[in-house]
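Trainee: For reference, the sequence and a predicted model appear below.
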Amino acid sequence: MARKVKRPTANPGSLGTACQLDGKPANPYAGTLKRLRDAFDSGRTRPAEFRIAQLQALSRFLKENRKLILDTLKKDMGKPAVEADVSEIVLCESEIKLALNNLHTWMKDEKVEKNLATQLDSAFIRKEPYGVALIIAPWNYPLNLLLVPLVGAIAAGNCVILKPSEISKNMEKVVAEVLPRYLDKNCFAIVVGGPQEATALLKNKFDYIFFTGSSRVGRIVMTAASKHLTPITLELGGKNPCYVDDDCDPQNVANRVAWFRFFNAGQTCVAPDFLLCSRETQERLLPALQRAVTQFYGKDPQHSPDLGRIISEKHFHRLRGLLGSGRVALGGQWDEQERYMAPTVLVGVQETDPVMQEEIFGPILPIVNVQSLDEAVAFINKREKPLALYAFSNNAKVVNEVLERTHSGNFGGNDGFMYMTLMSLPFGGVGLSGMGDYHGKFTFDTFSQRRGCLLRSPRLEMINQLRYPPYSPRHQRLLVWLVDHKLGFPCSIL
């Protein structure tokens, strides 16, 4: 079973500062890392049978603790059962099923094309685990964003240290206390705690780091990884634009935008952070958005069982401060005691307003007016490349033009983040919104080193005589010809 690693007693600090015990620098996770590295070096995680057993155990964790997980997500964020089930449990289960059904195929050596000089040899790519990986997850989807990377790391044959978010404190407790009952304790460990513990962890050498969170902390993680030249995946956030063309059905757009903007109370990294549309389209959208919100959450959304809550007082106060940007056209109500914020739409928003300076991560939707598609594209392209970008139009040419003329980690035409349900698509950011991708086989690839291999016969030395000195023009011509040409049929000899 995986082992829970308790928090060390450390002086206050933050990511990027040293963690100390009794006034002296210490490494409270050295023993845990040694245990996992010894297990990896022993070859324990390499057989397909071991990987399958751990994936099956992870599946049992989800099935046997489904009610506990749903109750815990409700306790942390007021997350409705449907949203929690679909976005947390079901997506994790789908990842596990895909890995179990395809693991043997994914693990197979990949044969490659050869030139004439190597036609008698065996050339292939072997997918090897990196070793001991660190997965750091955020609080907004505390199970999904922890376990989906874990599925790929297990499938690829790695040992893993998991660092769940301390902000979603109840889910952190479930992960730390329940998940270790299902996983091999020599190959997997869970570290709980906040910035101090994360700082102490990052001072260690890992073979791979997978981080999901803010760009600010992503820079800190990348700096720590660079000290050991550790490969890294960063799944970050950003301000995701959503362009709405004049040629659209305003109610259809409103229904779709409202659902994926206010899903999980807006605390979703791929949710649209602002709408771009003409003033005329804005006037058509506002009553449609009002109808959508009323249909989804009733006349008083505060009492709707289908609208979540803000994760913490700190985030609640930050969001409340953003309500001063532009003018509230819809919603705007809040209740600090419940950490409730109504689905809110802001109009008259300027590019310089606070709400346009940071990722919102809450149920607030600003509308910025543009007069044309060209102006919208220019507005998008002068900002950092977003994690996601959306375009709505009845005209497919408009959607395709937005796709062709912009850059983003992911793109959705006439809908929101349904692409997240497709494990056949890679998910990841670009530029400030991240690097690397995952989901489905892409996660397996992320946690696998592609090792190039060439196996030659110890015999037939006479074939090699051409490459040895003393060189001659004739040998040079033959060598160039052998290296530069390929045969249309495979041949290998070991």
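Mentor: Now that the structure is in, tell me what you want to look at.
Trainee: going forward, measure contacts and count neighbours with C-alpha atoms only.
Mentor: Will do.
Trainee: Pull the number of nearby residues for Pro363.
Mentor: Look at Pro363: counted by other Cα atoms under 10 Å, it has 29 neighbours.
Trainee: got it, and Gln54?
Mentor: 19.
Trainee: Need the three-state assignment for it.
Mentor: helix (DSSP: H, G, I helix; E, B strand; the rest coil).
Trainee: how close does it get to Val178?
Mentor: 15 Å (Cα to Cα, to the nearest Å).
Trainee: do the same with Pro354
Mentor: 41 Å.
Trainee: go on, Thr352?
Mentor: In terms of Cα to Cα, Thr352 sits 46 Å off from Val178.
Trainee: next one: Pro231
Mentor: Applying Cα to Cα, the value for Pro231 to Val178 is 30 Å.
Trainee: Between those two, tell me which one has more neighbours.
Mentor: Remark: of Pro231 and Val178, Pro231 carries more neighbours, 17 against 14, as counted by other Cα under 10 Å.
Trainee: Second structure for comparison follows:
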Amino acid sequence: MEHSADGLEQLSVVRRCFESGKTRSLSWRKSQLKALQRLLVEREKDIFRVLKEDLGKHQAEAFRDEVGFLGKSVDYHIANLDKWVTPTKISIPLLGFPSTAQLVQEPLGVVLVLSTWNFPIALSLEPLIGAISAGNAVVIKPSELAPSSSAFLATNIPLFMDNEAVKVIQGGPDMGEKLLGHKWDKIFFTGSPRVGRVVMTAAAKHLTPVTLELGGKSPCIVDSISGSGDREVMVKRIIGGKWGSCNGQACLAIDYLLVEEKFTTTLVDLLKTTMKTLVSEPEHISKIVNKHHFERLCSLLDDPLVASSVVHGGSIDHEKMYIEPTILIDPPLNSEIMVREIFGPLLPIITLKKIEDSIDFIKGRPKPLVIYAFTNNEALKKKIVEETSSGGITFNDTLIQYVCDTIPFGGIGQSGFGKYHGKFSFDTFSHGKPVVRRSFLTEFSFRYPPWDEDKLQLLRYCYKFDYLRIILHYLGLKKY
């Protein structure tokens, strides 16, 4: 695919391909998903290489979060696609008797996927899987901040997939702006709230539906769980949820911890001990993506009150752009580190008088993508579910919700809107079109004027009781 503005000329090719009806074919959809399977298998080493070049990801992390995750997702779509595309029956009220209705899934059209740099392969191809399953044509604009991954997609997608229906266009923000100037049938964006607003503004011009995956400051509530074994597991999962996935540069990474004062020292000691085993060596965690983000993270520690709150780590290697995994206790709540999403290896701990205070703390801030909570207190779990709002909640683990095909992934409020993964991806890129078929067999005159009191009463009975539909249902005549 062209790497310049000339690539925009290819958009008409994608539009014509969709309008030809080719992408609606179930056999075509499956063939493209299987082609994507082959790409993931045959180019696995190349994917590992580009993720190492862009982000310093170890092969195991790259497989867990990107290659393996995508392979599992493709398998799930292929296994379930026949069922998803089958029209579903809908019941019809008495006023429509005798009628049948179906919900028919149709593709939206030509989709633009704007992906981001922290999972540059997964966050480009996972939306593609859903869009192809739903029968759309797709244009992907990968992030220029992961140049090796972007070039890999631009080179390999045309070799494996239908080059008329799936295009990769490389470029920076200027190319993104040009793409947003065109009319799309759906835009799927992963990135920051700031850019998300730009995407929405551009989409509004054409009334284009948008899915925004934005992230935010995802908190982790840590109750004083008893039992050394449970605590050891909990601490591993916290470390994995902060530094074990792109070194904290992930929308679903833990941003900060909420802990009771009396448990703080114990938790910090457990974290320090376990971090020596899991994330003490730079080769086991991803690198900071570039100099701009490295300097941004360093600036968070420039505030003397923030720097004085560091209780572990904090060392910085400017030449290697390395920041040691760092723990802070009670940095000022109005400091940048507690106002902005951190997106890096710094972990603030906010102490509370009692763990229940965590709910008001979370409610006083923008809605996060996910709330993590480690607790065996069922009453606390109930309060978190009922009294907070977030894209999702995960108890006693981190990140696991992301790899579940049966769970929708998405945000709410400032953390985004719309959802995907599994069937939810198919639905995101589909329109459920109701199709009603009515017979000429029967006609109800009370549906029409001239109106009188008898017709009004008949309409009341139809809407309130609908006895006929109930009777027909029990007689086995469910199609009515």
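Mentor: On my side now, so go ahead. It should be emphasised that the depicted structure is a prediction, and the values quoted were computed from it without experimental measurement.
Trainee: residues in structure 2 aligned with stretch 345-365 of structure 1?
Mentor: Mapping stretch 345-365 of structure 1 onto structure 2 (TM-score structural alignment) gives residues 327-347.
Trainee: Quick check: end-to-end length of that stretch?
Mentor: First-to-last residue span, stretch 327-347 of structure 2, Cα to Cα: 5 Å.
Trainee: And that stretch, how far out from the chain middle?
Mentor: Distance of stretch 327-347 of structure 2 from its chain centroid, counting by Cα atoms, centre = their mean, to the nearest Å, is 23 Å.
Trainee: likewise stretch 466-480 of structure 2?
Mentor: The chain centroid and the centroid of stretch 466-480 of structure 2 are separated by 41 Å under Cα atoms, centre = their mean.
Trainee: Sketch out the strands for the stretch 301-450 of structure 2, chain order is fine.
Mentor: In the stretch 301-450 of structure 2, the strands defined using DSSP state E, counting those that start in this stretch lie at 310-312, 316-317, 322-323, 326-329, 346-352, 371-374, 393-395, 416-417, 430-438.
Trainee: right, and these - which one's nearest Thr88 of structure 2?
Mentor: strand 430-438 (9.4 Å; Cα to Cα).
Trainee: for that closest one, packing partners?
Mentor: Strand 430-438 of structure 2 makes packing contacts with strand 99-107 when contacts are defined by 3 or more Cα pairs under 8 Å, 6 or more residues apart in numbering; DSSP states H and E.
Trainee: Next, the buried residues of the strand it packs on.
Mentor: For strand 99-107 of structure 2, burial by neighbour count (16 or more other Cα atoms under 10 Å) applies to Ser99, Thr100, Ala101, Gln102, Leu103, Val104, Gln105, Glu106, Pro107.
Trainee: okay if I get the residues you listed as TSV plus distance to Ala137 of structure 2?
Mentor: TSV is the format used below for the buried residues of strand 99-107 of structure 2 (distance: Cα to Cα, whole Å):
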residue	distance to Ala137 of structure 2
Ser99	34
Thr100	31
Ala101	28
Gln102	25
Leu103	22
Val104	19
Gln105	15
Glu106	13
Pro107	9
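Trainee: Now the two most distant members of those residues.
Mentor: Farthest pair in the buried residues of strand 99-107 of structure 2, by Cα to Cα: Ser99 and Pro107, 25.6 Å.
Trainee: Disregarding residues adjacent in the polypeptide, which is nearest to Phe411 of structure 1?
Mentor: Leu389 (4.9 Å; Cα to Cα, 6 or more residues apart in numbering).
Trainee: which residues does the equivalent of the one you found over in structure 2 contact?
Mentor: Taking TM-score structural alignment for the superposition, Leu389 of structure 1 sits opposite Ile371 in structure 2. Counting by Cα atoms under 8 Å, 6 or more residues apart in numbering, Ile371 of structure 2 makes contact with Ser218, Pro219, Cys220, Ile221, Ser390, Gly391, Gly392, Ile393, Thr394.
Trainee: Cool, thanks, signing off.
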